[in-house]
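Student: No letters, just coordinates:
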């Protein structure tokens, strides 16, 4: 007989990094002053977690460490939760990439599986490592409430796995603005494992 458990994950994307919006990927920029304000504003007095899991990148882990110290809970970092590597597009704005490499950028958004960023990570490899991490923490922290501090692309991969969204549509099918929050509930019972997206971007729906 399988042990039953309910695990609740809150996901939050990092705030604005120094340098503003761009294809940042593996660039390890810290949060800007605005980014810190966005992150702190996204947390409410009603929030409580048993643990925090974070991408090791500075725009995520610095805020995750602040929260872990505030709540006196354990902070785990996971390399698998890094953002996708955008290769030659990193450090450039969407407008700059569109002006110089618009055709390839359009193909990427239309079919990210078949069209990787030049010199970057394939969507399949990115998805594989994120989902591996996602399933690991479901088992490791089963029955608890967890905050994951990560990136827009990572949230897209997790939501796609949760909702069985084809990988071809995982990037274009979900918006993830700075400090956007999501809640996913994972139930394990004799009937199997069920994942459900409870809320995305609606703060009034995820404060309880």
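Tutor: Yes, it's here. The shown structure was predicted, so the numbers you read here are calculated from the model rather than taken from an experiment.
Student: From here on, just use CA atoms for contacts and neighbour counts.
Tutor: Noted.
Student: which residues of the protein fall in strands?
Tutor: Ranges of strands within the chain are 5-13, 51-54, 74-77, 145-150, 181-189, 192-200, based on DSSP state E.
Student: Turn these into TSV, columns for distance to residue 28.
Tutor: Shown next, in TSV, are the strands of the chain (distance: least, CA to CA, whole Å):
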stretch	distance to residue 28
strand 5-13	15
strand 51-54	14
strand 74-77	15
strand 145-150	13
strand 181-189	21
strand 192-200	26
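Student: Got another one to weigh against that:
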């Protein structure tokens, strides 16, 4: 059996101001740093064999804060990055909603029908989510893995594990900053133990 923990990065300045991040990056806030430390403390008695992280700074820094004094290696992989939002990145959600009303509505309500010529489509992210998951499971048929990534990427990954179609993507549990999800994978079958838990975080 392989145990997989999924963690979303800590809160960033862009999260607070309502900016779309994607491949862009807002710096971790003081709260985001504290929550990452708290998540590390929550996991301190669990032996983690390896940590996989998105190459985005906010995720990699969160992984480092969680790891603290652990000897487990941190492996950065571009496939764990957030969905690219193209020319929406760094812009306020409320501005995007006004200027790109149809596309923005499709993004949140009908992701399987969302289309733009800038950034990635949900299907693009689903492809790399499946690819990196299969890579990690093949490499670690047993043991305990921590994956640090981003909200939409993690939703797409969990949808894949549940065999959910993209139109059901946002019906899943909300994954807040520094949230933790635990999954057991036995003979290729994933079982969700808990999801999106933030009991270790300051509110």
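Tutor: Perfect, thanks for sending it. Since this is a predicted model, take the numbers as computed values, not measurements.
Student: related to what we said a few turns ago, mind putting the strands of the first structure into a markdown table with mean neighbour count?
Tutor: Shown next, in a markdown table, are the strands of the first structure (neighbours: other CA atoms under 10 Å):
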| stretch | mean neighbour count |
| --- | --- |
| strand 5-13 | 21 |
| strand 51-54 | 24 |
| strand 74-77 | 17 |
| strand 145-150 | 24 |
| strand 181-189 | 20 |
| strand 192-200 | 15 |
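Student: Identify whichever of those lies nearest to residue 175 of the first structure.
Tutor: Proximity to residue 175 of the first structure (CA to CA) singles out strand 192-200 among these, at 9.4 Å.
Student: ok now that closest one, how far from the chain's centre?
Tutor: The chain centroid and the centroid of strand 192-200 of the first structure are separated by 15 Å under CA atoms, centre = their mean, to the nearest Å.
Student: Between strand 181-189 and that strand, find me the angle.
Tutor: 160 degrees (axes from the mean of the first three to the mean of the last three CA atoms, to 10 degrees).
Student: Residue 198 of the second structure contacts residue 179, correct?
Tutor: Yes - at 4.8 Å, residue 198 of the second structure counts as touching residue 179 under the criterion of CA atoms under 8 Å.
Student: For these two, indicate the residue with more neighbours.
Tutor: Higher neighbour count among residue 198 of the second structure and residue 179: residue 179, with 24 against 18, using other CA atoms under 10 Å.
Student: For residue 95 of the second structure, see how far away that one is.
Tutor: 27 Å (CA to CA, to the nearest Å).
Student: ok, now how distant is residue 80 of the second structure from residue 103 of the second structure?
Tutor: 24 Å.
Student: who has more neighbours, those two?
Tutor: Ranked by neighbour count (other CA under 10 Å), residue 80 of the second structure and residue 103 place residue 80 first, with 25 against 18.
Student: OK, contacts around the more buried one?
Tutor: By CA atoms under 8 Å, 6 or more residues apart in numbering, the residues touching residue 80 of the second structure are 53, 54, 55, 128, 129, 132, 148, 149, 150, 153.
Student: Now do it against residue 50 of the second structure, distance only.
Tutor: For residue 80 of the second structure, the distance to residue 50 of the second structure - CA to CA - is 15 Å.
Student: next one: residue 131 of the second structure
Tutor: 18 Å.
Student: Now rank the contacts of residue 80 of the second structure by neighbours and give me the top one.
Tutor: Busiest of the contacts of residue 80 of the second structure [other CA under 10 Å] is residue 148, holding 32 neighbours.
Student: Touching, that one and residue 6? I think so.
Tutor: Yes - with contacts counted by CA under 8 Å, residue 148 of the second structure reaches residue 6, the gap being 6.1 Å.
Student: Report the two of the contacts of residue 80 of the second structure separated the most.
Tutor: 128 and 148 (15.1 Å).
Student: Centroid-nearest residue for the second structure?
Tutor: The centroid of the second structure falls nearest to residue 150 when counting by CA atoms, centre = their mean (2.6 Å).
Student: Next, the contact list for that one, please.
Tutor: Per CA under 8 Å, 6+ apart, neighbours of residue 150 of the second structure: 7, 8, 9, 59, 80, 81, 82.
Student: and which of the residues you listed is nearest to residue 46 of the second structure?
Tutor: Among these, residue 7 lies closest to residue 46 of the second structure (CA to CA), at 14.6 Å.
Student: Quick check: the closest one touching residue 180?
Tutor: Yes - if you go by CA under 8 Å, residue 7 of the second structure and residue 180 touch, sitting 4.7 Å apart.
Student: Grab the nearest non-local neighbour of residue 168 of the first structure.
Tutor: residue 111 (5.3 Å; CA to CA, 6 or more residues apart in numbering).
Student: counterpart of the one you found in the second structure?
Tutor: Using TM-score structural alignment, the equivalent of residue 111 of the first structure in the second structure is residue 110.
Student: Tell me, how many residues neighbour that match?
Tutor: By other CA under 10 Å, 16 other residues sit near residue 110 of the second structure.
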